[in-house]
Structure formats: structure tokens, C-alpha cells
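# Sequence first, predicted coordinates after that:
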Amino acid sequence: MSVEVSPPFVIPGKPRSEARGIKARRQAPPPPAPTTRVDAALDRLVISRALWLSPILLLQAVLCFRLTNGLEEDEALSINAGHQMIGHLLHGTATPAFGRYFGGIPSVFAVPAAMLDHIGGPDLVRATNTVLVLLATVLVYLTARRMVGQGAALLAAAVFAINPTTIFVARFASADAPCLLFLAASLYFAVVAVERRAYPWLAGALLSTAVAEKYVVILFVPGVLITAAAFNLRTLGAQQTRRLMLRITIATLLGLAVWAAVGHGDWSGFGRNALGGHTIDEIAGLTLWRDGWDYVGVLALASVVTAAVLRGRRWLTVVLCAAGLIPVLVEIVYQESASLQRNIALSMVFLAPVLGLLGAALLSPGRFLGARAPLAVVGSAVLLSSGMGTSAAMIHGWPTSTSINSALRYYAHDGSQRFLVDGSDLPAYYLSDVTSYGQWSSTLDDRYASPGGVTRLRTDIESGAYRLVLYRDNGATPALDRSMIPTLRTRYTLVAKVPVTNDNNHAYWSLWLSELPR
């Protein structure tokens, strides 16, 4: 069945040929007229369109703020890095080459995150990220309203708000939330670039900043440009659209050049983490495909069906689907698994308007409404249930060091002692009041992760180089952890073994204390 949808917005009272002369006037056109009967019904029901977005934002805030957990390793790394960079700026203290570990320029997020942490701890960092994702939802709504109409835009905002990946990003203290906001803002200003002379340059600046936050956004840059071109082509014509896209492209390149100059010493992780980064353990391709399907498979299928069924905006929906799905496919094909679930939130910026258009078509009065409406209701219930359940599993699924911190605090002290952990940023953060960052080493360091690392690790442990050694079952470097156990049993004493989480008795933290005199 095909559903007829009216063409995109054209300036009222002006033929399309005159609309191409919009450059000379530079007057902001009014919001697009209703494109479906759902839009007309909404406009009759309420005076303020913003009232319809408020419940969606309230629901999203509730879904986000209900979730909490101890810091995850990447969160601790970001905040620790920010504190170290601030210390370097203020006191000249030496800092590690954090650029190797980040999927973006470290200082862009880490320094503001450390400032927020100093004021209100990790909770304030996460709360700020939640607000940024709420703002991204508003921008998704505004963009979708331009492209697909009022009713579909509200549904698009709802789909974006309750998606588990966006909820996860909102409660994760990393660069993902500001990156999501910058990407959504760049798409909006690219779509409305014709309305103000500054908008193309603003779109490019925001897009380059999103790339600086997370290098993986470079996969979405063509999608932003092509989406804006597909939307504006019918009203501006080919020549004017090309000029508009050229300005956005130039602005993006200039922005990237500025960020490259500002963070010239921090780009060492670009080659390693440009597509999101690998995990330490190899993950089978089929596992990544399964994870991708779990996170976005049904929504991707629904988006493709929408692009195939709906007339009137077929090319726009096809472009949106491609812009959202191709980066995910690239990450899976290249097995860039480290932040796949977070990067899918970026794809939702493009997929949400398509899904909103599908929802509006299902709810439009007309033939077969009795068959279409239940599909929309069931789909909404499934999306909400998935958003609540999957996001909770994602937030509560990572290991924390909460259970072992008290034992570490008893044995670890500031000074010349050194401590080895398979992921050192968690204890380094929680024990920053009694130890210094330089005392902590990780089995993730190049000294042990590079060829010959097993031998070097065994030698260091035999010599008692570390006062404490901490690892967990199925940790970040399980092969290295297993290789050092025989040596630990001869040179160290197991002083603590506690579950990683209270409800998981299958994974334990193991803390070993050196028997050699110091």
C-alpha cells in the first residue's frame, strides 16, 4: 500500500520559479504547512505547538534520570584526563599522551567534564549530558518539522527520546552527548541554511566541532550535506543548492583546520579510533552484526520500508536512511566495536524523521485506519518497552570498582608505590585523594599490550615493581591476567576477592599484595 504525502514546503503565494530567487530576499519563510491530516488535527487541538513537545521531553528526562551506576572505565578516563590537563595548564605537571586513547580531541570534552566534576562530581557531568541530549531532541523535532511536517516531527522526537542508545548516551559521562547535540544542530542549520547568511557557516562550524568531539562523525558529514541538498533542491533549484552546499562544505573544512591546529598534539588516536575503536578482545563479525541488529535492526527495517512505501518524499527518506545506516554498516564491517551502541545514537538523528513520517502515515485518517492505528500503538509500546529495558541493561551492565574500593584504600598510599590494574582509571579516580595519577599503571598500556608484553609483565611482577596488582574475571585484558597468575602466587598474597557487583557472583575482583620488602 502506498501513502500519498504532499511535497515539501514552498513559499506560499509564489511559484517555484520565483522561489529560486530567495537568495536576494533572505527572509525567513514561515513554518511548513501541515503535510498530513494528523498535522491539521494537532493544529486544531492546541494553540502552542510547543505544548506537544513538552510531554516528550518530560518522559525522556524521567527515563534518563532514573538510571545510575558507578563510573565506567571510559567515563573515569575522560574525567581523569581533564584533571590532568588542567593540572598541566596551571602547574606544568607532566601528562600522558591521552590522545592515543580517545576517539576525539581529548581536551574538547575532558576539560569541561573535569570542571563539572570538581563542582558536583560525576552526577553533575551526567546531568549536564542529559540536558544536552534533551536539547538534541528539540533540534531533531525542529529539523523533522521542516522536512516532514508537524505531526511526523512530534513522533520523530518521541522515537528519538525513548531510543535506548540516546538514553544511554544521556547518562554516560563522555563526549557522546555533546557530539550528538552538535550533529543534530549542524543538520538543522544545514536544512534551514537558506534563511540566513550565517546559517551555512554555523552548520559547518557545528559539524566540524562534532568531528572534533568524536572522529566517527566524519562518517556522517556526507549525510548532513546530502540531506540538506535533498531537502532544498526542490525549492531552490540545482544551482542555488550547489552554492549553499559549497558554503557548508567550506565552513566544515575551515572548522576542521582550526581544530587540527588547536589539537595538533592530540590527534594521535585518529588512526586508531576514527571509526569508534576496537575492543581489546577480538569480537566475531557475526557477534557485531547481532549487536547491531539488537540496537537498531528493527528501526532500520522500518525506515527502509517507509522509504519504499511513501510517495512524495521518497528521495528525502532514502537519503535519511542512507545517512543513518551506512556509518553503522561501516563500523560493523571494519569491526569497530568499542562504541557501537553509542554511535547508533548519532544515526537516530537521521532515522527519527523517517520513523516519524511512518507513524504519521499509520495514524492519518482514511482507508484502513482501523488496521493501521493498532500497528502504531503496538509499535509505540514496543519502542517504549525496549527503551526502558535495554537502556537499563546497558547502564547497569558495566563493571564498577565500587566493591573493591575500600580494600584498595586500605593498602594504597601516596608516594613511590606503584599499582597495576587491568583498567587503572577507575581506582585512580576514586582514590585520587590518597594517591596520585602517576602511581597507577594498566595492562592496557603499550608496554604490555604490544608484542613481548607478556614477558615484560612477568618480569615486572617477579621484581616486585608493583605494590598492588588488581584484576577482575573477564576483564579488559583476560589473556594478560591469566599469564601473570602463576607469578602472582609465588611473589604476592591474595588479600581481597570480592564480586564485581552485588548480584553477580561469577565475576570477582582479585587484589594481590607484594610480599617483597619496599
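On my side now, so go ahead.
# alpha carbons only for contacts and neighbour counts from here, please
OK.
# Name the nearest residue to Asn505, sequence neighbours excluded.
Distances taken as CA to CA, 6 or more residues apart in numbering place Pro499 nearest to Asn505, at 5.6 Å, with adjacent residues excluded.
# Doesn't the one you found lie inside a strand?
Yes: assigned with DSSP: H, G, I helix; E, B strand; the rest coil, Pro499 falls within a strand.
# Give me the neighbour count for it.
If you count neighbours by other CA atoms under 10 Å, Pro499 ends up with 18.
# Please apply the same query to Ala257.
14.
# Now it: which helix or strand?
Element membership of Ala257 [criterion: DSSP states H and E] is helix 238-262.
# And that helix, what does it pack against?
Counting contacts by 3 or more CA pairs under 8 Å, 6 or more residues apart in numbering; DSSP states H and E, helix 238-262 is packed against helix 198-213, helix 221-236.
# which parts of it are buried?
Neighbour-count burial for helix 238-262, counted by 16 or more other CA atoms under 10 Å, picks out 240-241, 244-245, 247-249, 251-256, 259.
# dropping in the other structure now:
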Amino acid sequence: MAVISTSTTKAITRSITRKKPWTLSPPTAWPLFLILATQAIVSLATLHNTAFQDEGLYIYAGQQLFRYWMGGPAPLENYAFYFSGYPWVYPVIGGILDKVGGLELARAYSLFCMMGVNTIVYFCTKKIFQRPAAIFASAAYASLGTVLYLSRLATFDAMCLFLIALGTGLAIKIGTSRHSWLALLIGPLLMLSILTKYAAMLFSLPVLGVLVFTSLAFLGWWRMILRLVLALISLAGSMVTTYYFVDKSAFHAISGTTTNRVAEIIKPRLELFLHALQMGGLVWAAALVALVLIFRMDKRFRLTALLLFGSSWLVPAYHIYEQEGVSFDKHLAFGLFFAAPLAGFALAWISGHVQHSFSFARVKGRHWLVGLSVILLIFMLGSQQSQTIYTQWAHTGG
């Protein structure tokens, strides 16, 4: 019996390593292209406003820092002392883009990052739950109001979320292939995401958890341990290197804006909870259905599913506990990134597209209209919510 188990494991490993899940081909990837195009068009066509105060501050600071980099005068302020991300990362990028093509180019960079996040949602879901679930997951995520909003906001958030998503996608890639050395890339990616925005620290453990549980599900204990050790070594090395080069006044900003933040706009916890459900309740509900299905029918992905669902609630839990209303709408996109693959699986199951890779039989009948209706409902709510958020600050143009 042990011999059969070993050969089966090896066969699964060989099958995994031959597969190239990250390759785009027109016959299979066209739904993703259509979803990304829709995400871009809706964001560009419906969200219009002059610069938000954070956008103006980060771009202005970035231009000052870039001039200083090029031999100009020193910046007027020590931005590292109070920015919620290291000023030499995103603000410099935003400042350069604004200098080249104005605010719209800086916002286009955020749109590009959010489209990248959605692409990773697609491929991560496809790797674990197959293509139908990936299409539903990507469509649901692109339709969320918080995602559309971040796609048109030139702040730390879109780039930070892209790096977190990239780390998660890399963790799944490493956990399903024999190339263990790729785990050395996770540390620098996590460190760069934290430098982009310090709130990314909240998602470092979930990314490592995805690596652990995916490796355990596909490759076994020993390969999982090797990958985790390599990832931790690279993370420790990245932290030491960063500490050596970073402006030490940034530690004050980390405490003041993230780890020991004082709530600026205090809101009742129930109000924040209900607002979170309003913004992403349909996705979380579908994710919960998927969690129940996986726990009942396929034990291999139980830990991964539980981790994804729990990670999706880290942001709401933090804001609700702190009673912090500032940036709540933006940060929900971070949590819902982890819920999207589960939601995609649930919608694929409801629509009758669950494949035989799972231990339970394929659902009979194709109730695809149910899944499509849920996506359309998320889209209608999301487009309206994003427009409401995007007009919250006063228009200062002529």
C-alpha cells in the first residue's frame, strides 16, 4: 500500500512539473483578456475627478525626491518620518510618471497594477480549481467597487497589492513544481511590498501559508519544509539588507501609520462590518459556500481554502477592531483578493463546471445563468459603489 502511495505521489509531481499553467494562449485565455478589457474600460469611462489629496502629496513628494536623486536640492520635508510607505519606492515612481504624462499616467500605472492583480487571481484559481472557476473568480474580482476604485487612484495601494498578489502567485507556482530554488524570490517580493506600503506586513504570513499548504497538498512534507526554509532565509536576508540601507526615521512611520496607529475617523464596529458586507458580501458569501464544499468533498485543499478565507477577513477585522474608517474602502481590495479564488470555485460549482480533479462527481446540469447572474449583480453594485467613492472629495478643477 505504501508503494502505491509513493508512486502516485511521484506521478502527480511529474504531471505538475510538465504542466505550464502560466502560458497564455488565445484559445484558452480570451475570457481573461475580455475581463481585463472590461475592467480597464469601466474604470477609465466612469471614474473622473481631480487629484485626491493623497495623490497630490505622494506625487509632489516623489518629484522632490527624484530631483534630489538627480543632484537637486534636498526635499523640504522628511517624508520617511510619516508616510505609510517608504517614500523612495512608490512616490518616486508616481512623481516620474506625473512628470512625463500627468496625473492620468500615474493613475494608469495603478490600473496596470490592478489588472496584474486580476491576472494573478485568474492563474492562481486556475491552478487550484481549474479554468471555469478562474473565469468566475477573475470576473467577480474585476467587478468589485473597491477594485475599480483602486484602478484609478495614484497611491501606494495598487502597487502594494500587486506585489502581494505576485508573491501569492509565486508561492502557488513553487508549491506545485519541483523548482524549490524559486522560493528564494518570495523574501525580496514580500520586503518590497512592505516598503511600498507598510500595511503589507499583515499579509506576509498568509503568503507563506499559501506556500506551505500548497506544497503540502501537491508535493509532501519534505519538499514543503525545504521551500519554507528557503523562503524564510530569503526573507531574513531581505530584512537585514533593508535595515542596513533604509532611513531609520521610517520606523516612526511604521509605528504611527500601521502597527500603533491611532484611529482618525472613529466609526461604530457594526457600521464598519455592515459596510464591508455591502462592498464584498456576495464574494464572501460565495467563498463561504466554497469553503463548506471543499471541507465536505476534498480534504487535500482544506487547509488552503481555510487560509484563503481567513486571510480575506484580516483587513475588515483590523479596521473593525480599531474602529478605523480611514482607507477602509481601499484596503478591502486586499482581503477580497484572497476570497476571489474560493468565490470562483463556488460559482463554477453552482454553474455545473466543477471538473473531475476533485474527488466528488461533477454536478449534473449547467446552471450557468446562476453564476452569470451573480457576476452581473456584483458588477452593478461595484460600478455604482466605485463612482460613489470616487466623488467623495471635492472637484478642484475649473
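That came in fine, so what should we check first? In this text the structure is predicted, and so the values were computed from the model without any measurement.
# Quick check: TM-score for this pair?
Here the TM-score for the pair of chains, by TM-score structural alignment, normalised by the length of structure 2, is 0.86; 374 aligned residues with a CA RMSD of 2.6 Å.
# so who does Thr209 of structure 1 touch?
179, 182, 255-256, 259 (CA atoms under 8 Å, 6 or more residues apart in numbering).
# re the thing from before, max pairwise distance over the buried residues of helix 238-262 of structure 1: which two?
Using CA to CA, the pair of the buried residues of helix 238-262 of structure 1 lying farthest apart is Gln240 and Trp259, separated by 29.0 Å.
# Val382 of structure 1 corresponds to which position in structure 2?
Alignment note (TM-score structural alignment): Val382 of structure 1 maps to Leu377 of structure 2.
# Map Val296 of structure 1 onto structure 2.
In structure 2, the residue equivalent to Val296 of structure 1 is Gly280, according to TM-score structural alignment.
# do the same with Ile326 of structure 1
So Ile326 of structure 1 corresponds to Leu314, using TM-score structural alignment.
# Its match - nearest residue in space that isn't next to it in sequence?
Excluding the flanking residues, the one nearest Leu314 of structure 2 by CA to CA, 6+ apart is Gly335, at 6.6 Å.
# Let's verify Val262 of structure 2: helix, strand, or coil?
Val262 of structure 2 ends up coil, using three-state DSSP.
# Looking at structure 2, name the residue matched to the residue nearest to Asn505 of structure 1.
So, by TM-score structural alignment, Pro499 of structure 1 is left unmatched.
# tell me the contacts of Pro499 of structure 1?
Pro499 of structure 1 is in contact with 403, 505-509, counting by CA under 8 Å, 6+ apart.
# Kindly tell me how buried the alignment partner in structure 2 of His83 of structure 1 is, as a neighbour count.
Counting by TM-score structural alignment, His83 of structure 1 lines up with Gln63 in structure 2. Each residue near Gln63 of structure 2 was counted by other CA under 10 Å, and the total is 21.
# Which position in structure 2 pairs with Ala230 of structure 1?
Mapped onto structure 2 by TM-score structural alignment, Ala230 of structure 1 lines up with Phe213.
# how far away is the residue nearest to that match when sequence neighbours are not counted from Leu216 of structure 2?
Among residues not flanking Phe213 of structure 2 along the chain, Thr304 sits closest, at 5.6 Å (CA to CA, 6+ apart). Per CA to CA, to the nearest Å, Thr304 of structure 2 is found 10 Å from Leu216 of structure 2.
# Which one of these two is surrounded by more residues?
More crowded of Thr304 of structure 2 and Leu216, by other CA under 10 Å: Thr304, with 24 against 21.
# Could I get the buried residue list for the helix or strand hosting that one?
Counting by DSSP H and E, the element that carries Thr304 of structure 2 is helix 302-312. Buried residues in helix 302-312 of structure 2, counted by 16+ other CA under 10 Å: 302-309, 311-312.
# Going by distance to Thr38 of structure 2, which of the residues you listed wins?
Checking the buried residues of helix 302-312 of structure 2 one by one against Thr38 of structure 2 (CA to CA), the nearest turns out to be Ser312, at 24.3 Å.
# ok now do that closest one, which residues does it touch?
Contacts of Ser312 of structure 2 by CA under 8 Å, 6+ apart are 334-339.
# let's see 10 Å
Going by CA atoms under 10 Å, 6 or more residues apart in numbering, Ser312 of structure 2 touches 203, 206, 284, 287, 306, 332-340.
# on that earlier part again, name the residues contacting each of Thr304 and Leu216 of structure 2.
With CA under 10 Å, 6+ apart, Thr304 of structure 2 and Leu216 have common neighbours Val210.
# Just the buried positions in stretch 97-114 of structure 1, please.
98-114.
# can you check stretch 256-265 of structure 2 too?
Under the neighbour-count criterion of 16+ other CA under 10 Å, stretch 256-265 of structure 2 has 256-258 buried.
# What lines up with the residue nearest to Phe213 of structure 2 in structure 1?
The alignment partner of Thr304 of structure 2 in structure 1, by TM-score structural alignment, is Leu316.
# Please identify which helix or strand holds the match of His83 of structure 1.
Here Gln63 of structure 2 is assigned to helix 53-69, by DSSP H and E.
# same for that helix, what does it pack against?
helix 90-129, helix 156-175 (3 or more CA pairs under 10 Å, 6 or more residues apart in numbering; DSSP states H and E).
# Which strands or helices does the last one pack on?
Other helices and strands packing on helix 156-175 of structure 2, by 3+ CA pairs under 10 Å, 6+ apart, are helix 2-18, helix 53-69, helix 90-129, helix 145-150, helix 186-196, helix 204-218, helix 221-245, helix 328-350.
# change it to 7 Å
With contacts taken as 3 or more CA pairs under 7 Å, 6 or more residues apart in numbering; DSSP states H and E, helix 156-175 of structure 2 sits against helix 90-129, helix 186-196, helix 204-218.
# Show me which residues of the last one are buried.
Pointing back at helix 204-218 of structure 2 there. Of the residues in helix 204-218 of structure 2, those buried (16+ other CA under 10 Å) are 204, 206-218.
# that older thread, got the contacts of Ser312 of structure 2 as CSV, with distance to Pro73 of structure 2 columns?
Converted to CSV, these look like this (distance: CA to CA, whole Å):
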residue, distance to Pro73 of structure 2
Phe203, 37
Pro206, 41
Trp284, 49
Ala287, 52
Leu306, 51
Leu332, 38
Ala333, 37
Phe334, 37
Gly335, 40
Leu336, 42
Phe337, 41
Phe338, 43
Ala339, 46
Ala340, 46
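# Which of those sits closest to Tyr149 of structure 2?
Ala333 (9.2 Å).
# what do we get in structure 1 for the closest one?
With TM-score structural alignment as the criterion, Ala333 of structure 2 lines up with Ala345 in structure 1.
# from memory that match sits against Thr166, does it?
Yes: in this structure Ala345 of structure 1 lies within contact range of Thr166 using CA atoms under 7 Å: 5.1 Å.
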